[in-house]
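K.L.:
need a structure here:
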Amino acid sequence: MGINPTTTPTSSQGSRRRGRGGMVSGFVFRLIREQLGHTQDTLAEAFAVSTDTVAGWETGRRPLTALAVGHMLIHRHRLMRMGASPALLLALEKALEADVLLANALEDEGTPDDSPLGARVMQRDLVEVLAWPLNGVTPERMRPLQPPTRPRRGPAADRPELSREERRRFFGHMRRMAEEAQGDGQFLLRRQAMYLAGYDDASDTSDWLAQQRRADRPSDWLTRWLTSRSVAAVAARQGDRDRMQHFISTTLDDDEAGEAANLSYWAYWIGESAHPELSDDFIAASGPMNWHGHRLLQHLVGGLTPEQGFFDLNVHSLWALLAARPGLLRTTSDAGRALGSQLPVLLDNTTASTRARRELEGIRYVIRLAEA
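P.N.:
Sure, this is the predicted structure:
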């Protein structure tokens, strides 16, 4: 469902209204400036640019994405030497990529073959920054950061935010890409466009997603597996835990290939893998897992919240990870200690499913073996 952008009543009537191409990176840049204790004036002096230039970067009026790569690297290195938070510098890098994807969607131009959304398999660090203006949830790595060291002058937004019209154009583009991505090699684009479309709070989103799922007739195992996982993930994000439990029981339980694919996808999603993947094929690759598992263990332990839709998948994935890598608990770690302290509370929780409780008992047994 493509949505035609509106036109602006200016001297260039009929031209496409451009979105704020540097909105997310500009917001993160402002946070970095504030963390460093600078005003726009003092940072402009340190960077040898005008105050208006700094203000333009932060509002997206002069997008950071429009800077030459070399200039952006110089600015980033300068911020690093000034003592900017590594978490914020990483967020700035992801925000620049997110702004490219947002600008492409807000312009609603091109065909699926041109879309940067299908260029590689996205990871959590990018998706969380991209979803920030859509759902208002601060990316996980940025949540522990301290507030600014000096007060802001005047009111300021507390997160990057799209207008209602921009949201309409963004989600309209996601739907159009998903509907048009039907050719060979376009499944990744379709899958990721549908995933992002699931953030839309419009009344017809669930019906549209259901219609797209019915239209899918995957022929190979990996495509069927990914489709099932994507359906369950979107449903879980919307609070439907039954769909996730169905995915676990029909696609993971007693399926060695499915279990391996689940762990491979998780490991890539949270950044255990050192390089980006250009297709989903790595998920079904045979052979030993070429990642450690410590980051995945930490992530899954942090997601053991019974009220969340992903709770059952997190428990099952943790159980499968420890079955495949029991040595993860043989070394002292914050994640291992947190897991040990959480288990009694989780097992006393009356809302946990029968499967989740059984797998939590299995995890407790693995911990006892590791401590023996």
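
K.L.:
contacts and neighbour counts: CA atoms only from here.
P.N.:
Fine.

K.L.:
Identify the residues contacting the helix or strand His77 falls within?
P.N.:
Using DSSP states H and E, the element containing His77 is helix 69-82. Contacts to helix 69-82, defined as Cα atoms under 8 Å, 6 or more residues apart in numbering, come from residues Leu36, Phe47, Leu64, Pro86, Leu89.

K.L.:
Test my guess that the first one contacts Gly83.
P.N.:
Yes: shown here, Leu36 and Gly83 form a contact pair, counting by Cα atoms under 8 Å, at 7.1 Å.

K.L.:
Helix 69-82 and the helix or strand just after the helix holding His77, what's the angle between them?
P.N.:
Remark: after helix 69-82, the chain's next helix or strand is helix 86-107, criterion DSSP H and E. Between helix 86-107 and helix 69-82, the angle formed by their directions is 150 degrees, by axes from the mean of the first three to the mean of the last three Cα atoms, to 10 degrees.

K.L.:
Mind giving me the packing neighbours of helix 86-107?
P.N.:
Counting contacts by 3 or more Cα pairs under 8 Å, 6 or more residues apart in numbering; DSSP states H and E, helix 86-107 is packed against helix 23-35, helix 69-82, helix 124-135, helix 164-180.

K.L.:
May I see the buried residues of it?
P.N.:
88-89, 91-107 (16 or more other Cα atoms under 10 Å).

K.L.:
okay, the angle between it and helix 164-180?
P.N.:
Going by the same axes, to 10 degrees, helix 86-107 makes 80 degrees with helix 164-180.

K.L.:
In three-state terms, how would Pro147 be classified?
P.N.:
coil (DSSP: H, G, I helix; E, B strand; the rest coil).

K.L.:
Could you pull up the contacting residues of it?
P.N.:
Gln35.

K.L.:
Could you check how far it is from Gln35?
P.N.:
7 Å (Cα to Cα, to the nearest Å).

K.L.:
Next: Val127.
P.N.:
For Val127 relative to Gln35 (Cα to Cα), the value is 24 Å.

K.L.:
here's the other one to compare against:
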Amino acid sequence: MRASTRQTLTASTGKGQRPRTGLLSGYVLRVIREQQGYTQDEAAERLKVSPDTIAGWETGRRPLTAVPVGQMLGLRHRLMQMGASPALLQALERALEADVLLASALDEGTPAEESPLSAMVMQRELAEVLVWPLNGVAPGPVRSLPAPPRQRRGPAPSGPELTAGEQRTFFANMRRAAERARGPGQFLLRRQALYLSGYDRGAETGGWLAQQQRTERPDDWLTAWLNNRSVAAVAARQGDRDRMAYFIDTALQDDDAGESANLAYWAYWIGETSVPQLSDEFIADGSLGPWHGDKLLAHLVEGIAPEHGYVDLNVHSVWALLQVRPNLLRSGAAARALRERLPIMLDSRELSARGRRELESIRYAIRLAEA
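P.N.:
Reported below is the predicted structural model:
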């Protein structure tokens, strides 16, 4: 791919140089413009900037993260007036934040303790945008879009891209951060760096992650629980379901604290609770909070599919969720989707014995709710 069409941060990520940012937010801005059917010249006129500015924003040459807050708010309001969807505008906000995280992850000069990954617990909307150039999977608001009214001219990337060198730098820095984040108050950084390291497709990634788990010496229940969950999730993403099955058997089943922590983690991750959390402590406070659960049920049901890496955890989490939120079975699209999914999964050979028992229990609960 020619350099003029490649969406990259920069090749200059050496020591003493901060990498450019704007890869992710620039690409989302491009998606917004194309969905409205505007050319760069037409969008520039509507946004009251020059066409070169639009081109610079979209390529990251002029990163949106460098735009002053007041100007950024004005830009957002004009995008609203142009008819941009609220979901895409929210994706743009997440992309701006993800650009800051990505630039830091590519900067070898950033000390681990100053990494923004240690500042707050990520939620799915942010994480999906951040890993977009790593796994090639567009975040939900972009993935579900129809084809734009106008077709692009010439070769164009299907998503934001990192060069092979930038990907190596990213994963090397994530591993370094995870290995060094061993002190008091650094577990959040270590956990989130391990999570991002799991997107490395290298053959040795699984072994490295397993070794990291073996060397973890947590001195409290929550740290141990989160460490085991993180490693099981990464292993499942890479096709190893045994670790996830072991996690469910040992850390969730017949463990009220583990079940509560699992649902609290899911609820925050999926956005049932919108208040940002600065540490993982909320997971272990024993309270599920005032969230409803329909959004979480919809997410979990979507993952109840034979080919889904987290299918065992999703099935068990639905089962546990319905124990504390039984009314979710009585209304909503998620409940209908669950009813439709049950026969398919119960006929699947990929389902574990535990998962089959839990789905049979759910089917029985549905029959009682409909009686």
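
K.L.:
Spatially nearest residue to the most centrally placed residue in structure 1 (excluding sequence neighbours)?
P.N.:
For structure 1, the residue sitting closest to the mean C-alpha position, by Cα atoms, centre = their mean, is Val127 at 2.3 Å. Nearest residue to Val127 of structure 1 in three dimensions, chain neighbours excluded: Ala98, at 8.0 Å (Cα to Cα, 6 or more residues apart in numbering).

K.L.:
My read is that that neighbour contacts Leu130, right?
P.N.:
Yes: when contacts are counted by Cα under 8 Å, Ala98 of structure 1 is listed as touching Leu130 (5.0 Å).

K.L.:
Could you check how far stretch 156-173 of structure 1 is from the centre of its chain?
P.N.:
17 Å (Cα atoms, centre = their mean, to the nearest Å).

K.L.:
coming back round to it: could you say which of the helices and strands packed on helix 86-107 of structure 1 is packed most deeply?
P.N.:
helix 23-35 (a mean of 24; mean count of other Cα atoms under 10 Å).

K.L.:
in structure 2, what residues pair with the very next helix or strand once past it?
P.N.:
Later in the chain than helix 23-35 of structure 1, the nearest helix or strand by DSSP H and E is helix 40-47. Across structure 2, the stretch matching helix 40-47 of structure 1 (TM-score structural alignment) is residues 40-47.

K.L.:
residues touching Pro133 of structure 1, list them.
P.N.:
Val24, Arg159, Pro160, Glu161, Leu162.

K.L.:
In structure 2, what residue corresponds to it?
P.N.:
That one, Pro133 of structure 1, aligns with Pro133 by TM-score structural alignment.

K.L.:
that older thread, overlap of the contact sets of Pro147 and Gln35 of structure 1?
P.N.:
With Cα under 8 Å, 6+ apart, Pro147 of structure 1 and Gln35 have no common neighbours.

K.L.:
Please name the residues that touch Met174 of structure 2.
P.N.:
Residues in contact with Met174 of structure 2 (Cα under 8 Å, 6+ apart) are Ala105, Ala193, Leu194, Leu196, Ser197.

K.L.:
got the contact list for the last one?
P.N.:
Taking Cα under 8 Å, 6+ apart, we find Ser197 of structure 2 in contact with Phe171, Met174, Arg175, Thr205.

K.L.:
can you list these in CSV and add distance to Arg229 of structure 2?
P.N.:
Shown next, in CSV, are those (distance: Cα to Cα, whole Å):
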residue, distance to Arg229 of structure 2
Phe171, 20
Met174, 18
Arg175, 18
Thr205, 17
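
K.L.:
farthest pair in the residues you listed?
P.N.:
Pairwise distances across the contacts of Ser197 of structure 2 (Cα to Cα) peak at 11.9 Å, for the pair Met174 and Thr205.

K.L.:
quick revisit: of the helices and strands packed on helix 86-107 of structure 1, which approaches Pro155 of structure 1 most closely?
P.N.:
Of all these, helix 23-35 comes closest under Cα to Cα, at 13.5 Å.

K.L.:
so how far is the closest one off the chain centroid?
P.N.:
With Cα atoms, centre = their mean, you get 19 Å for helix 23-35 of structure 1.

K.L.:
average offset between it and structure 2?
P.N.:
Compared with structure 2 after the fit, helix 23-35 of structure 1 shows a mean deviation of 0.5 Å (mean Cα distance after the TM-score superposition for structure 1).

K.L.:
quick check: angle from that helix to helix 40-47?
P.N.:
Going by the same axes, to 10 degrees, helix 23-35 of structure 1 makes 90 degrees with helix 40-47.

K.L.:
Contacts for helix 23-35 of structure 1 next, please.
P.N.:
Taking Cα under 8 Å, 6+ apart as the rule, helix 23-35 of structure 1 contacts 39-40, 43, 57-60, 63-64, 84-85, 88-89, 91-93, 95-96, 98-99, 129, 133, 146-150, 159-160.

K.L.:
Please name the residues that touch Leu209 of structure 2.
P.N.:
So Leu209 of structure 2 contacts Leu194, Gly198, Val231 (Cα under 8 Å, 6+ apart).

K.L.:
which of those residues show up in structure 1 as well?
P.N.:
Shared with structure 1 under both residues aligned by TM-score structural alignment, their matches' Cα atoms under 8 Å, the contacts from those are Leu194, Gly198.

K.L.:
looking at the contacts of Leu209 of structure 2, which has the most residues close by?
P.N.:
Leu194 (26 neighbours; other Cα atoms under 10 Å).

K.L.:
hang on, the earlier thing: could you pull up the residues touching the residue nearest to Val127 of structure 1?
P.N.:
Contacts of Ala98 of structure 1 (Cα under 8 Å, 6+ apart): Val24, Leu126, Val127, Val129, Leu130.

K.L.:
Report the two of the residues you listed separated the most.
P.N.:
Farthest pair in those, by Cα to Cα: Val24 and Val127, 12.4 Å.

K.L.:
ok so, going back, save the helices and strands packed on helix 86-107 of structure 1 as CSV, and put in distance to Thr8 of structure 1 too.
P.N.:
Shown next, in CSV, are these (distance: least, Cα to Cα, whole Å):
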stretch, distance to Thr8 of structure 1
helix 23-35, 20
helix 69-82, 31
helix 124-135, 23
helix 164-180, 13
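
K.L.:
So which of those helices is nearest Arg337 of structure 1?
P.N.:
Of all those, helix 124-135 comes closest under Cα to Cα, at 24.4 Å.
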